[in-house]
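Chemist: what shape does this take:
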Amino acid sequence: MGNDFKSNLPHYIDGLIESYHENPISEKTTLNLPDKDEVIEIINDFEMLLFPQYSGNKKMDEATEKYIIGNMMQMVYQKLKKQLKLAFLYEYDRKNQKLMHSADERAESVCAEFFEQLPEIYRYLSMDIQAAFDGDPAAESKDQIVFSYPCITAISVHRIAHVFYKLGVPIIPRIMSEYAHSKTGIDIHPGATIGKYFFIDHGTGVVIGETTVIGDRVKIYQGVTLGALSTRKARALVNTKRHPTIEDNVTIYSGASVLGGETVIGKNSTIGGSAFITESVPEGSMVSVKRDELNIE
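Modeler: Sure, this is the predicted structure:
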């Protein structure tokens, strides 16, 4: 076989198609999958709705806010309903479910429930921004935090995705969370439950697993993992509590790992950097790692 692409093209095509058929990822030949790019666009639209004056509507005031917000809501509703419908069609097809309600009806219902919760999402985010301002002496203003801190992007996307996750929307919440992960380096599963006034300082490398429960006024630093003890035989662990519970007023410093579904970090505790914790810690604890003495010659 020569090196000429054009003459070898039929061979390349046949080889790839044969590989598709020998190693199928899905049993279905046609998938009603949502459009990933459109879902990401929806996330950006929601960020504009939640923080309009930081996203191109700097002149919005009391005289114009209803008109501007109304237009944005209608625009994102049309996009969202279309992608939700595709997600529900995908779920019905994948599980061979009988259509109890049409995908269009479910999409409409989820849209209504989500927009009803949007003010509460904003209320939580305003407290997260306050937590970042109160917790970071380098922060010059809350405006700076909204405009530039990756933790606010990650937490904003999570609070949106978590609502869809709780409403039983397939695939879309994970698209949202992985978009935030790729953009910020902060990996929060949409199933994780996170309380008020939450702050991730620096953020790179943070992992928060699906069944994690985090209380109010928790602060974590870069490289923290709130994970599972083991993912061997992972399919047997579906729908089980695999990740830890972090109670109120806990600080976890960089590089610490807290693992296991039965692990509880009691309220008002501090977990030192690089700690590896697989069992519960009583409230009010100070956990640190005993290190060898640093030697400089």
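
Chemist: CA atoms for contacts and neighbours, from now on please.
Modeler: Noted.

Chemist: near Glu22, how many other residues are there?
Modeler: 9 (other C-alpha atoms under 10 Å).

Chemist: please read the previous query as pertaining to Leu9.
Modeler: Per other C-alpha under 10 Å, the neighbour tally for Leu9 reads 11.

Chemist: ok, it to Leu16 distance?
Modeler: Here the distance between Leu9 and Leu16 works out to 11 Å (C-alpha to C-alpha, to the nearest Å).

Chemist: ok, then the element right after the helix or strand hosting Pro173?
Modeler: Pro173 belongs to helix 172-184 when assigned by DSSP states H and E. Downstream of helix 172-184, the first helix or strand assigned by DSSP H and E is strand 187-188.

Chemist: which strands or helices does the helix or strand just after that next one pack on?
Modeler: Where DSSP H and E defines the elements, the next helix or strand beyond strand 187-188 is strand 193-194. Applying 3 or more C-alpha pairs under 8 Å, 6 or more residues apart in numbering; DSSP states H and E, we find strand 193-194 packed against strand 213-214.

Chemist: which other helices and strands does the strand it packs on contact?
Modeler: Packed next to strand 213-214, using 3+ C-alpha pairs under 8 Å, 6+ apart, are strand 193-194, strand 245-246.

Chemist: how about these, which one is nearest Gly255?
Modeler: Nearest to Gly255, of all the helices and strands packed on strand 213-214, is strand 245-246, at 16.1 Å by C-alpha to C-alpha.

Chemist: give me the contact list for that closest one.
Modeler: By C-alpha atoms under 8 Å, 6 or more residues apart in numbering, the surrounding residues in contact with strand 245-246 are 212-215, 218, 261-267.

Chemist: next up, for comparison:
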Amino acid sequence: MDRISIIDQIKKHKKQPNLRYALKEKTEVFTNLLFYTLFDIDTEVEGNLSQLEEQFDGLVDLACWDVDKSCKAVWYNYVSKLPKILERLNLDAEATVNCDPASLSIEEVYMAYPGFYAIAIYRLAHELYLEGFPLVPRLMTEYAHRQTGVDINPGAQIGDSFHIDHGTGVVIGETAIIKNHVKIYQGVTLGGLYVAKHLQQTKRHPTIEDNVTIYANATILGGETVIGENSVIGGNAWLTASVPPNSTVFHTPEIKIKTAPNVS
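Modeler: Okay, here's the model as predicted:
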């Protein structure tokens, strides 16, 4: 096959008219500037909001495929929510510094904790998700996922003072509901019982009530599964049914130790 034929074949199979990776790259730049604007003390706020609006306009040009919907109005609604988002994120940071004995300062939480960063990008993306802005919220949380190993769908509903410790391998599905003062550890999955396209509009992921702690590698599945308030879910537990309030759930593996005799 000659060069011209190869080019023609590639063009033939490029079938997605809206697939522009510039949207992904520009979303990452927007996300970084937004994060710094909210948290970094040396990053100016007023001028950055104008720059963010300009960047957002570029995202609109790439991602607003519905010509009958005014995506421009999304920015004005969104920016008015930023103070409240920041207030909630400060509560998340305080929850982390209060929960983790390894934390040396709250500044360390903001700068070095992957769980906090993932929560921050989730909260910033979630409000855009609620505005119905296509694709960008998903790109924002996937950017955080790549950096932290924490995969939070922007559609999830998460209450105040949320803490993720260590973070790597955490998965929180689109229809999960997490209430206030919840703590989860690495490897936790809040997922669906099974995957089928016809379930798209149904609640597929669990509800976690107030003051629940979920330890490493626990898996909780199903839209009807509710973990009652003040419960503790131990590491490696596998749950597909609800747990009453004030419960402790634990998995006890069988551990055998075989020691070789001393050989002289």
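
Chemist: tell me, the helix holding Pro173 of structure 1 lands on which residues of structure 2?
Modeler: With TM-score structural alignment applied, helix 172-184 of structure 1 matches the range 136-148 in structure 2.

Chemist: got the buried residues for the matching stretch?
Modeler: The neighbour-count check on stretch 136-148 of structure 2 (16 or more other C-alpha atoms under 10 Å) flags 136-145, 148 as buried.

Chemist: what of stretch 30-49 of structure 1?
Modeler: For stretch 30-49 of structure 1, the neighbour count (16+ other C-alpha under 10 Å) marks 32-34, 39-43, 45-49 as buried.

Chemist: helices - which of those residues land there?
Modeler: Applying DSSP state H to the buried residues of stretch 30-49 of structure 1, the entries found in helices are 39-43, 45-49.

Chemist: in JSON lines: those residues, plus distance to Arg123 of structure 1.
Modeler: Output for these, formatted as JSON lines (distance: C-alpha to C-alpha, whole Å):
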{"residue": "Val39", "distance to Arg123 of structure 1": "23"}
{"residue": "Ile40", "distance to Arg123 of structure 1": "23"}
{"residue": "Glu41", "distance to Arg123 of structure 1": "23"}
{"residue": "Ile42", "distance to Arg123 of structure 1": "20"}
{"residue": "Ile43", "distance to Arg123 of structure 1": "18"}
{"residue": "Asp45", "distance to Arg123 of structure 1": "18"}
{"residue": "Phe46", "distance to Arg123 of structure 1": "14"}
{"residue": "Glu47", "distance to Arg123 of structure 1": "14"}
{"residue": "Met48", "distance to Arg123 of structure 1": "15"}
{"residue": "Leu49", "distance to Arg123 of structure 1": "13"}
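
Chemist: nearest to Val238 of structure 1 among those residues?
Modeler: Val39 (25.5 Å).

Chemist: can you name the residues that contact the closest one?
Modeler: 80, 83, 172, 175-176.

Chemist: my read: Tyr215 of structure 2 touches Tyr185, true?
Modeler: Yes - look at Tyr215 of structure 2 against Tyr185 with C-alpha atoms under 8 Å: they come within range, at 5.1 Å.

Chemist: ok, back up a step: would you check which pair of the contacts of Val39 of structure 1 lies furthest apart?
Modeler: Greatest spatial distance among the contacts of Val39 of structure 1 (C-alpha to C-alpha): Leu80 and Ile175, at 13.3 Å.

Chemist: where exactly do the strands run in structure 2?
Modeler: Here structure 2 has its strands, by DSSP state E, at 151-152, 157-158, 163-164, 171-172, 177-178, 183-184, 189-191, 207-208, 213-214, 219-221, 226-227, 232-233, 238-239, 248-249.

Chemist: which residue lines up with His252 of structure 2 in structure 1?
Modeler: Actually, residue 252 of structure 2 is Thr rather than His. Thr252 of structure 2 maps onto Lys290 in structure 1, by TM-score structural alignment.

Chemist: please pull up the equivalent of Lys183 of structure 2 in structure 1.
Modeler: In structure 1, the residue paired with Lys183 of structure 2 is Lys219, using TM-score structural alignment.

Chemist: so where in structure 2 does stretch 39-48 of structure 1 end up aligned?
Modeler: Stretch 39-48 of structure 1 maps onto residues 27-36 of structure 2, going by TM-score structural alignment.

Chemist: average offset of that stretch relative to structure 1?
Modeler: Taking mean C-alpha distance after the TM-score superposition for structure 1, the mean distance separating stretch 27-36 of structure 2 from the aligned residues in structure 1 is 0.7 Å.

Chemist: tell me which residue of structure 1 matches up with Ser231 of structure 2.
Modeler: When structure 1 is aligned by TM-score structural alignment, the residue opposite Ser231 of structure 2 is Ser269.
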